[in-house]
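[1] Build me a model:
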Amino acid sequence: MIGGHLRRTALILSPWLAIVGLWYAVHYSGLINPALVPPPHAVAARFAELSSGRLPMDVLMSTRRVLTGVALGIALAVPAGFVLGWYRPVRVFVDPLVNFFRALPPIALIPLVIVHFGVDELAKTVILFYAAFFAGVIVMYEGIAQISPIYLRVARTLGANDREIFLKVVVPMTVPHMLTALRVALGVAWATLVASELIAAQRGLGALIQDAASFFQLDIIYVGIISIGFIALAMDLVLRRVARRLLVWQERMA
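    Next up is the predicted model:
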């Protein structure tokens, strides 16, 4: 038992230790100017320094913006995904539009967002909402469209009407897709965060990175990037654990 835990811990830590080792190797190799690649211990020292300064507030502001944008995006993506997945004519009509807007990078929309929504929190939320919605709606309607018709035929054979089929067959079978849509939307929102905080943000991890870039403070840039990555990773791990608990019935069916 202890040996199994040790092996699991080693497997989890190995890639991170490899990255740190590679990071040190690049810094000391001379292939790249060492000033352009601050060593991990320097970044860790800067992280400790910022942790007693502006970093907690930056993390809080960015997390709040991401969660707000994702919550609004998924709240609309789920019903929209149901409609697109359940009604094929609607999907055929709307699918090109969804894919067109999904392909537009949120950063390209910043000038229009500023014109229509100003430079306050609403503008940042709109950018994150846009990214989260189109990431989530694709996952939702593709998942619903792939539900095997055999489940619907069996339910209808047993006397279920359309409402019962939707509530007792379709909805439970789309829970995994809802959770996947939420995970994808969160990842896309964190990836879009820096772009959203280009809009006159005074606080936030994106603002921290941009302020550091203005003064060529590369260690702070690394702190901001690594913070975004670890927060996004932590949220994804929480969602995966929640998904395992909610989808126990699927394992029993399998």
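[2] From here on, just use CA atoms for contacts and neighbour counts.
    Fine.
[3] Can you get me a residue count around residue 83?
    Look at residue 83: counted by other Cα atoms under 10 Å, it has 16 neighbours.
[4] Likewise for residue 198?
    Here the number of neighbours of residue 198 (other Cα under 10 Å) works out to 16.
[5] before we move on, what SS does it have?
    Here residue 198 takes the coil state, with states given by DSSP: H, G, I helix; E, B strand; the rest coil.
[6] Now do the longest helix seen in the chain: which elements does it pack against?
    Scanning the chain for the helix with the most residues, using DSSP state H, yields helix 55-86. For helix 55-86, the elements it packs on are helix 88-103, helix 121-145, helix 171-196, helix 205-214, judged by 3 or more Cα pairs under 8 Å, 6 or more residues apart in numbering; DSSP states H and E.
[7] and the shortest one with helix 55-86, angle?
    Using axes from the mean of the first three to the mean of the last three Cα atoms, to 10 degrees, one finds that helix 205-214 and helix 55-86 are set 120 degrees apart in direction.
[8] got the contact list for residue 107?
    For residue 107, the residues meeting the contact criterion (Cα atoms under 8 Å, 6 or more residues apart in numbering) are 192, 195, 196.
[9] now the other sequence, so there's something to compare against:
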Amino acid sequence: MSVLTSPPRPRPRRANGPGAEPGPRRRGLWRALALRAGAIVALVAIWQAVAMAGIWPPVFVPEPVAVWDQFLRTTVEGVSGYTLQEHLLTSLRRILLGCLYGVTGGIALGLLIGMVPTLRALLGPLVTFVRTLPPLAYLSLLVIWFGIDEEPKIWLLLLAALPPVAVATADAVRGVHEDYLNAARSLGARRHELPLRVVLPSALPEIITGVRVAVGVAYTTVVAAETVNGVPGIGGMVRDAQRYNQTDVVVLGIIVIGLSGLLIDFLLQTLDRRLVPWRGRT
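    Presented below is the predicted three-dimensional model:
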């Protein structure tokens, strides 16, 4: 007597691991990377075509190969007395210090402005005034006050980074729902505990956005900060190259600034996803 048995069911493929089918998210990631790579290749091809057409002399539009050769040369032999790595690391150190001071001060100032109406009336216009000023407007004053060493550069980057963070923090704090504060009070939270335990976590998504804006502003300001005794530094390297019509070095400096800025923004986005995983889901 034979026993009827049903055929074995196929095992479903796992979402991850060997044999997994690529999900929509992974396909979208590869598609985005392919589009970005294609855009870069197209841009370099257009650049090469314009340079080969001879519309402008090489001193105005150098070929990509010339910029690449200058990259290899500056990483080994250096330019303006320092290698490209030393210029970049010095600029990044200045940006790190300036943004660290600016972001810390901006968060503290934003909390005060957002939570204390009197301070909002007193300090709000001052923060807006500083935020609307271009960095070169007060660079000369900082040089008079602090000399031509590192202090005016750090102060300039601090003043560039602080206002965006302060404004973003103040607006985020004012947008915290009153129910959160009432719930914390009903659970026994004291008044001095509310800013750090309730207000700051609720305002964190907007604060991180302000930090991203502040870092971008500080990075665009570093070239202005390094126009005064900025060697070593990317801005100082570009300034010296401009004086001697070394366009390939100028273009190299612009590319290095842009790529390092993209890397910094990527790290900030990664930090945003780690600290604020609920963004866009609530």
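[10] Can you calculate the TM-score here?
    After superposition, the two chains reach a TM-score (TM-score structural alignment, normalised by the length of structure 1) of 0.90; 253 aligned residues with a Cα RMSD of 2.2 Å.
[11] follow-up on the earlier one: tell me which of the helices and strands packed on helix 55-86 of structure 1 sits most buried.
    Greatest average neighbour count among those goes to helix 121-145 (a mean of 24), per mean count of other Cα atoms under 10 Å.
[12] Run the angle between that helix and helix 171-196 for me.
    Put simply, helix 121-145 of structure 1 runs at 150 degrees to helix 171-196, going by the same axes, to 10 degrees.
[13] Measure the mean distance from the following helix or strand past helix 121-145 of structure 1 to structure 2 post-superposition.
    Sequence order places helix 149-157 as the next helix or strand after helix 121-145 of structure 1, per DSSP states H and E. Once the two are superposed, helix 149-157 of structure 1 sits an average of 3.7 Å from its aligned residues in structure 2 (mean Cα distance after the TM-score superposition for structure 1).
[14] cool, stretch 12-29 of structure 1 as well?
    Mean deviation of stretch 12-29 of structure 1 from its aligned counterpart in structure 2 after superposition (mean Cα distance after the TM-score superposition for structure 1): 2.6 Å.
[15] Same list (the helices and strands packed on helix 55-86 of structure 1) but as CSV, adding distance to residue 36 of structure 1.
    What follows is those, written out as CSV (distance: least, Cα to Cα, whole Å):
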stretch, distance to residue 36 of structure 1
helix 88-103, 33
helix 121-145, 30
helix 171-196, 21
helix 205-214, 12
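[16] So which of the ones you listed is nearest residue 245 of structure 1?
    Relative to residue 245 of structure 1, the nearest member of these by Cα to Cα is helix 171-196, separated by 11.3 Å.
[17] What range does the closest one cover in structure 2?
    Helix 171-196 of structure 1 corresponds to residues 200-225 in structure 2, going by TM-score structural alignment.
[18] Relative to the whole chain's centre, how far out is that stretch?
    Its chain's C-alpha centre and that of stretch 200-225 of structure 2 lie 7 Å apart, by Cα atoms, centre = their mean, to the nearest Å.
[19] for the contacts of residue 107 of structure 1, which one is nearest residue 227 of structure 1?
    Minimum separation from residue 227 of structure 1 among these (Cα to Cα) is found for residue 192, which lies at 14.4 Å.
[20] The match of helix 171-196 of structure 1 vs structure 1, mean deviation?
    Once superposed with structure 1, the aligned residues differ from stretch 200-225 of structure 2 by a mean of 1.4 Å; criterion: mean Cα distance after the TM-score superposition for structure 1.
[21] got it, and stretch 119-132 of structure 2?
    Here the mean offset of stretch 119-132 of structure 2 against structure 1 after fitting is 1.7 Å, by mean Cα distance after the TM-score superposition for structure 1.
[22] Is residue 188 of structure 2 part of a helix or strand, or is it coil?
    Taking three-state DSSP as the rule, one finds residue 188 of structure 2 in the coil state.
[23] Now do the longest helix of structure 1 and helix 88-103, the angle between them.
    Our comparison of helix 55-86 of structure 1 with helix 88-103, counting by the same axes, to 10 degrees, yields an angle of 150 degrees.
[24] In structure 2, which residue range corresponds to helix 55-86 of structure 1?
    Under TM-score structural alignment, helix 55-86 of structure 1 corresponds to residues 84-115 of structure 2.
[25] cool, stretch 205-214 of structure 1 as well?
    Residue span in structure 2 matched to stretch 205-214 of structure 1, by TM-score structural alignment: 234-243.
[26] Other residues contacting the matching stretch?
    Residues from elsewhere that reach stretch 234-243 of structure 2, judged by Cα under 8 Å, 6+ apart: 79-80, 84, 87-88, 90-91, 222-231, 247, 249-250, 253, 257.
[27] what about it, distance to the chain center?
    For stretch 234-243 of structure 2, the gap between its own C-alpha mean and the chain's C-alpha mean amounts to 22 Å (Cα atoms, centre = their mean).
[28] in terms of contact, does residue 164 of structure 2 touch residue 210 like I think?
    Yes: contact status for residue 164 of structure 2 versus residue 210: in contact at 5.7 Å, counting by Cα atoms under 8 Å.
[29] any idea how far residue 166 of structure 1 is from the most centrally placed residue in structure 1?
    Nearest residue to the geometric centre of structure 1 (Cα atoms, centre = their mean): residue 187, 1.6 Å. Distance, residue 187 of structure 1 to residue 166 of structure 1, using Cα to Cα, to the nearest Å: 29 Å.
[30] And residue 208 of structure 2, how close does it get to residue 279 of structure 2?
    The span separating residue 208 of structure 2 from residue 279 of structure 2 equals 11 Å under the rule Cα to Cα.
[31] Mind listing the shared neighbours of these two?
    Shared contacts of residue 208 of structure 2 and residue 279 (Cα under 8 Å, 6+ apart): none.
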